[in-house]
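Student: Following is a predicted model, sequence given first.
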Amino acid sequence: MLLFRLADLHSQTLAVKNDLLTGALSSPNLSVEVKLSDRFTLEAGFHYNPFPAGGDKRWKHWFVQPELRYWMCQPFGGHFFGAHLMYGVYNAGDMKLPLGLFKGVRSSRYEGDFLGLGVSYGYHFILSPRWSIETSLGVGFLHIGYERYRCLHCGEQTGGGYKNFIAPTRAAVSLVYLIN
């Protein structure tokens, strides 16, 4: 029985990806996606930004985002729908965040963690037998815990709490390399 499972694993298609959008925002990332069946794949992505954002700005973070995908035709080609989870840690200050998130982050520093789940839609463009471009957009629920500090460099905590909201949870344009 174990030999049959090992043979199945060997015959699966594997994709290695880099999200060019988050890469352009100084957030190195890598995702791996494996074919589970004729219609399903599982992707696991990791993003990490240890770099200073310039000046007094802070935008350090890491997060993981696994996603189960259903493909309309076949894996690694065409339309897909996904359901994803995410968890990460952040440290942000002197930044203007989209959607009015943490309006005080322009004058204070926030750090904490977040947990979320969402749904996504995407399309996989085949360029050659090994190379592809993949796009995806997602929306979902985020639960963010935070501690607020008076300034970017000092340690005086001035508040904290939790926020829950519906927000974009995924926006990607990825360069994909397929391994059979």
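Tutor: Cool, the structure landed.

Student: going forward, measure contacts and count neighbours with C-alpha atoms only.
Tutor: Fine.

Student: in the chain, which residue is closest to the centre?
Tutor: When C-alpha atoms, centre = their mean is applied to the chain, the residue found nearest the centroid is Gln65 (4.8 Å).

Student: Secondary structure element for the closest residue in space to Leu127 that isn't next to it in sequence, which one?
Tutor: Closest residue to Leu127 apart from its sequence neighbours, by C-alpha to C-alpha, 6 or more residues apart in numbering: Ile133 at 7.2 Å. Assessed by DSSP states H and E, Ile133 sits inside strand 131-149.

Student: Got another one to weigh against that:
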Amino acid sequence: MKRVRQLLILLMLLSSAGIKAQMLSVNTDVVQDVLLTPNVGFELVTGERTTVCLNVFGNYKPWGVDMKIVGVQPEFRYFFSGRPMHGPFFGIGGIAASYDIHWKSKIYDGTALGAGLTFGYVFSLARRINVDCHAGFGPVFYKHKEYFDNDFYDEEFIDGNIQRANANGYWLLPTRIGVSVSYILK
């Protein structure tokens, strides 16, 4: 986990070494908005073919389902067209999230960290408006408390005043799927 975080920070620092006049855009992912997960993202041009993105998202009881999720997704993108924020791209990104989900009679309360590869295409609709279609996948590592509604988790899983997780592992999951609408600020 720590190595993934260090790698993402290193990639962002290396990509920003030649920053001159930057283009900056703000975006929202329409797919997440439809799923009642408000989000906002920023994308900064760092070179002739590269950008760095940061997206933040979260929800609280969407459609009445008892769940809370807060997360962040940094990403480094390389554009094949020779023009950033336009055409096909390849990205390397990460995801970090904290969640508390009550699904049927089970409760999942924990954190997730992951990294993945993203592929996509950015369409320019107007001088300052873009549509970004993207999909990505990768390993997502999780560590959470998993128990049933009527369990006495607070009493059974305490180890010297510290609640411990009883489930951890990883899954190969989509790390990013969506359609974003961007507005170029500068």
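Tutor: Noted; the coordinates are in hand. Being a predicted model, the structure only gives us computed values, none of them experimental.

Student: re earlier: for Ala96 of structure 2, see how far away the equivalent of the residue nearest to the centre of structure 1 over in structure 2 is.
Tutor: Structural correspondence for Gln65 of structure 1 with respect to structure 2 (TM-score structural alignment): Gln73. Gln73 of structure 2 is 7 Å from Ala96 of structure 2, where distance means C-alpha to C-alpha, to the nearest Å.

Student: follow-up on the earlier one: enumerate every residue touching the residue nearest to the centre of structure 1.
Tutor: Counting by C-alpha atoms under 8 Å, 6 or more residues apart in numbering, Gln65 of structure 1 touches Ala44, Gly45, Phe46, His84, Leu85, Met86, Tyr87.

Student: To which residue of structure 2 is the fourth one aligned?
Tutor: Here His84 of structure 1 is matched to Gly93 in structure 2, going by TM-score structural alignment.

Student: part of a helix, is Cys154 of structure 1?
Tutor: No - going by DSSP: H, G, I helix; E, B strand; the rest coil, the assignment for Cys154 of structure 1 is coil, not a helix.

Student: And it, how close does it get to Tyr110 of structure 1?
Tutor: 12 Å.

Student: quick one: which of the two has more around it?
Tutor: Counted by other C-alpha atoms under 10 Å, Cys154 of structure 1 and Tyr110 do not tie: Tyr110 has more neighbours, with 27 against 9.

Student: distance of that one from Leu142 of structure 1?
Tutor: With C-alpha to C-alpha as the criterion, Tyr110 of structure 1 and Leu142 of structure 1 are 16 Å apart.

Student: Tell me which stretches of structure 1 form strands.
Tutor: 14-19, 29-35, 40-49, 58-71, 78-93, 109-126, 131-149, 157-179 (DSSP state E).

Student: okay if I get those as a markdown table plus distance to Arg5 of structure 1?
Tutor: Output for those, formatted as a markdown table (distance: least, C-alpha to C-alpha, whole Å):
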| stretch | distance to Arg5 of structure 1 |
| --- | --- |
| strand 14-19 | 16 |
| strand 29-35 | 14 |
| strand 40-49 | 17 |
| strand 58-71 | 20 |
| strand 78-93 | 25 |
| strand 109-126 | 28 |
| strand 131-149 | 28 |
| strand 157-179 | 19 |
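
Student: Packing partners of the longest helix seen in structure 2?
Tutor: When structure 2 is parsed with DSSP state H, its longest helix is helix 2-15. Other helices and strands packing on helix 2-15 of structure 2, by 3 or more C-alpha pairs under 8 Å, 6 or more residues apart in numbering; DSSP states H and E, are strand 50-60, strand 67-79, strand 87-103.

Student: what about 10 Å?
Tutor: With contacts taken as 3 or more C-alpha pairs under 10 Å, 6 or more residues apart in numbering; DSSP states H and E, helix 2-15 of structure 2 sits against strand 50-60, strand 67-79, strand 87-103, strand 106-124.

Student: That one: which residues count as buried?
Tutor: Buried residues in helix 2-15 of structure 2, defined by neighbour count with 16 or more other C-alpha atoms under 10 Å: Arg5, Leu8, Met12, Ser15.

Student: corresponding residue for the second one in structure 1?
Tutor: Matched across to structure 1, Leu8 of structure 2 finds no residue, judged by TM-score structural alignment.

Student: Show the contacting residues for Leu8 of structure 2.
Tutor: Leu14, Pro74, Glu75, Phe76, Ile92, Gly93, Gly94, Ala115 (C-alpha atoms under 10 Å, 6 or more residues apart in numbering).

Student: For Val52 of structure 2, see how far away it is.
Tutor: Computed with C-alpha to C-alpha, the distance linking Leu8 of structure 2 and Val52 of structure 2 is 10 Å.
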